[in-house]
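Asks: Pasting the sequence and the predicted model now:
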Amino acid sequence: MRSVAWRPLLVMIACGVCGYIFEVAAASSQAASARAYVSNEDGESVSVLDTQSATNIATIDVGKRPRGLKLSRDGSRLFVAVSGLPKCPPTVPDEECAKLERDLKADGIAIVDTSSHKVVKVLAAGSDPEQFAMSNDGKRLFVANEDTGTLSVVDVAAGKVIERIKVGLEPEGVALTPNGRWVLVTNESDNSVSVVDTTTLKVTKTVPVGKRPRDMAFTPDGNTAYVSGEMDASLYRMSVTGDAPVQRLLQLREEARPMAVILDPPRNRLYLSTGRGGTVAVVDMKGAPQEAKLIKEIPVGKRPWGMALSADGHYLYTANGPSNDVSVVDTKTLTEVKRIPVGKSPWGIVLGPAPP
């Protein structure tokens, strides 16, 4: 009889505990909420995604041809490269591209307040900014100016270019080593990578790699870079500061067009978006630097370009230009689990915390 009498109280306590656990879990989920920002090149906008619900929650107008983008460490500011140079596919001759009217006033790095979803300032960043890297302290940007073959160094606080560094022809990819000492630039038409000392702001060496290099990723110590070659479907390995010979580490199928590169050291993996190949190539790096093995190509949306990997390495996101969406890939099952509609011609993507 005594146990029966206590049952209602036990149920109430149990319900209270369950409610408490649910509230804690909900609070933890909310605290862990994050954002993905996607540049829509033809949509002149950035799509804001909630990565917890995998939904598109906002669209921000940022200016013409937004492509490269970076997020401040606290998630409060988004930096977006915008350009007034008309879009010109590789199939169009250079002389025809040169005839297209451009808007020089549209060039710059737009700074977005991620709480209000408003552009608060546009920094001067040289001609036709496309991709860029941010210094570890957030005070400088290193911006590729594709049409002038230069790398502009931008002082964020002053809002101006403080140095223009001559690199190779058609610079595109820009990446900073983990220690911030070196910035590397892929030169598409030169089939090379320029290595720039961020202290002296001088090119220390130029390294030949695959055809039409697009992007690169570093080992944690920053001594080695892996570079994608779009036109010969290659992955190259190069020494950042040493004299080790350049090595073609992997050859993909002819139809693949390697673009973005992400290295996931804890899992000994490397990911390549394959552009017109329509997949993400998953590469086993356990045998690196001597060898690398293709594990699988995961079908995603059309012409995936930019990619981003979640902090826990569980989800990979790809910006799929012609299909106007973002693919979410489960890296445990190596399958696409969802597509999120975004703006017109998504190009780049960056992940980070929700606005503070």
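Replies: Cool, the structure landed.
Asks: Please make it C-alpha for all contacts and neighbour counts, starting now.
Replies: Fine.
Asks: what about the closest residue to residue 314 other than its chain neighbours, distance to residue 310?
Replies: Closest residue to residue 314 apart from its sequence neighbours, by CA to CA, 6 or more residues apart in numbering: residue 331 at 5.3 Å. Taken as CA to CA, to the nearest Å, the spacing of residue 331 relative to residue 310 amounts to 10 Å.
Asks: where exactly do the helices run in the chain?
Replies: 2-31, 94-97 (DSSP state H).
Asks: Tell me the helices and strands packed up against the longest one.
Replies: With contacts defined as 3 or more CA pairs under 8 Å, 6 or more residues apart in numbering; DSSP states H and E, helix 2-31 has no packing partner among the helices and strands.
Asks: Contacts only, for residue 121.
Replies: Residues in contact with residue 121 (CA atoms under 8 Å, 6 or more residues apart in numbering) are 110, 111, 112.
Asks: I'd assumed residue 122 was in contact with the first one.
Replies: Yes. The pair formed by residue 110 and residue 122 meets the contact definition of CA atoms under 8 Å, at 4.3 Å.
Asks: out of these two, which sits in the busier spot?
Replies: A direct count of neighbours by other CA atoms under 10 Å for residue 110 and residue 122 places residue 110 higher, at 25 against 20.
Asks: What is the end-to-end distance of stretch 321-329?
Replies: From the first residue to the last, stretch 321-329 extends over 16 Å; the measure is CA to CA.
Asks: Below is structure B, check it against A:
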Amino acid sequence: MSRRLHWLSVGAMALGACSLSTVALAQNPYKIVDHWKIGGEGGWDYLKVDSAAHLLYITHGPAVEVVSTETGKVIHTITGLKGTHGVAFDANGKYGYISDGGANEVVVFDRHSFEKVAEIPAGTNPDGITYDPSTNTVWAFNGRSRNATVIDVASQKVIGTVALPGKPEFPQADGKGNVYDNIEDKNEVVRIDAKTLKVTAEWPLAGCDSPSGMAIDIEHHRLFSVCDGKKMAVVDTESGKVLATPAIGDGPDAASYDPTLELAFSSNGDGTLTVVDAKGDSYGVLQTLPTQHGARTMTYDPIAKRAYLVTAEFGPMPAAVPGQTGHRRPPVIPGSFTVIVVGRE
């Protein structure tokens, strides 16, 4: 795999008027620093890093693999699941929450023993999941029933269901009483009041189709939604206005944000990681790093300054079946599932 770096210095750099994030990346751009072979079979979805515990949680078919970010080794596998999508954490380091789309439930586990402690019914196919610290609740966004299940962390009980205007994708909470979510089939973002459990705004994402992954810059009131058509929509969370649509790679599914470097990231299925300058108003692309085909989901550790992406090797695309609809996918080669570690060292 080529590790050649593609990164762009804006014209202002030559004049000495570049942003701090541009300077930081120019001095130390991102690169692939390691590959961790996880193996196993089947598909995967989102990842979640626990920076303090040095652990990476990977949803992998009917299981969640817990990987040490210090050794790259699997230290535990949470099994007995059906079709995992995402992981969220509570605020005090005690519990984790898995959206098990195949079982239509959220599975609660102990973050020290990794044992399951509760199975909470959700809507149909819970997918994106997030924790809101302002209300101490977990939000599971149900792709097929088009609603969100809200769980009280203190009681581990469902306290409400929020109807949504379309198919939800990845959510984010600002910790100030608002939860945001991409609505994939309507090309928009919704804002939800975390206390009243009501949708308070629907914002169209002009020029951004099928938004999936989302990251948030809480301090500067920005959302970063990655979309088909090789675009990232930068949205003002106060006005709902799309401020910019920087170019990213093809087939994105996850976004992340580094609040100290003020960088936004998009992991793309075409085998690239896009790094966007989120300082100021230009939102220029600073770097396009080749990764590996299919590496379209990721998580980012803002403490270690590392991104973790996952993909595998694929077999030939199956032949089309007359009358069959939906996307065809090539088979995953067993044992090839891998974590790609991207850093600045």
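Replies: Now that the structure is in, tell me what you want to look at. All figures in this text were calculated on a predicted structure; none of them were measured in a lab.
Asks: Contacts for stretch 267-286 of structure 2 next, please.
Replies: The set of residues that contact stretch 267-286 of structure 2 without belonging to it, under CA under 8 Å, 6+ apart, is 7-10, 19-22, 25, 244, 246-255, 262-266, 287-298, 309.
Asks: go with 6 Å
Replies: By CA atoms under 6 Å, 6 or more residues apart in numbering, the list of residues contacting stretch 267-286 of structure 2 from outside reads 7-8, 248-252, 254, 262-266, 287-297.
Asks: what's the burial count for residue 311 of structure 1?
Replies: Residue crowding around residue 311 of structure 1 was assessed by other CA under 10 Å; the count is 10.
Asks: gap between it and residue 350 of structure 1?
Replies: Residue 311 of structure 1 sits 12 Å away from residue 350 of structure 1, going by CA to CA.
Asks: and if you look at residue 146 of structure 1?
Replies: The gap separating residue 146 of structure 1 from residue 350 of structure 1 is 21 Å, by CA to CA.
Asks: Could you dump the contacts of residue 121 of structure 1 into TSV with distance to residue 218 of structure 1 added?
Replies: Supplementary listing: those in TSV, determined by distance: CA to CA, whole Å:
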residue	distance to residue 218 of structure 1
110	27
111	26
112	28
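Asks: So which of those are in strands?
Replies: Restricting those to those inside strands, with DSSP state E as the criterion, leaves 110, 111, 112.
Asks: counterpart of the first one in structure 2?
Replies: Here residue 110 of structure 1 is matched to residue 65 in structure 2, going by TM-score structural alignment.
Asks: Excluding residues flanking it in the chain, which one is nearest that match?
Replies: With CA to CA, 6+ apart, the residue lying closest to residue 65 of structure 2 is residue 77, at 4.5 Å.
Asks: can I get the helices of structure 1 in a markdown table with distance to residue 260 of structure 1 and mean neighbour count?
Replies: Formatted as a markdown table, the entries for those read as follows, by distance: least, CA to CA, whole Å; neighbours: other CA atoms under 10 Å:
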| stretch | distance to residue 260 of structure 1 | mean neighbour count |
| --- | --- | --- |
| helix 2-31 | 30 | 11 |
| helix 94-97 | 24 | 11 |
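Asks: Nearest to residue 197 of structure 1, out of the ones you listed?
Replies: Checking those against residue 197 of structure 1 by CA to CA gives helix 94-97 as the closest, at 31.6 Å.
Asks: Which stretch of structure 2 lines up against that closest one?
Replies: Helix 94-97 of structure 1 covers no residues of structure 2 once aligned (TM-score structural alignment).
Asks: From residue 339 of structure 1, how far off is the residue nearest to residue 314 of structure 1?
Replies: Counting by CA to CA, the gap from residue 331 of structure 1 to residue 339 of structure 1 is 15 Å.
Asks: picking up where we left off before, for residue 66 of structure 1, which of the helices of structure 1 is the nearest?
Replies: The closest approach between residue 66 of structure 1 and any of the helices of structure 1, judged by CA to CA, belongs to helix 94-97 at 18.7 Å.
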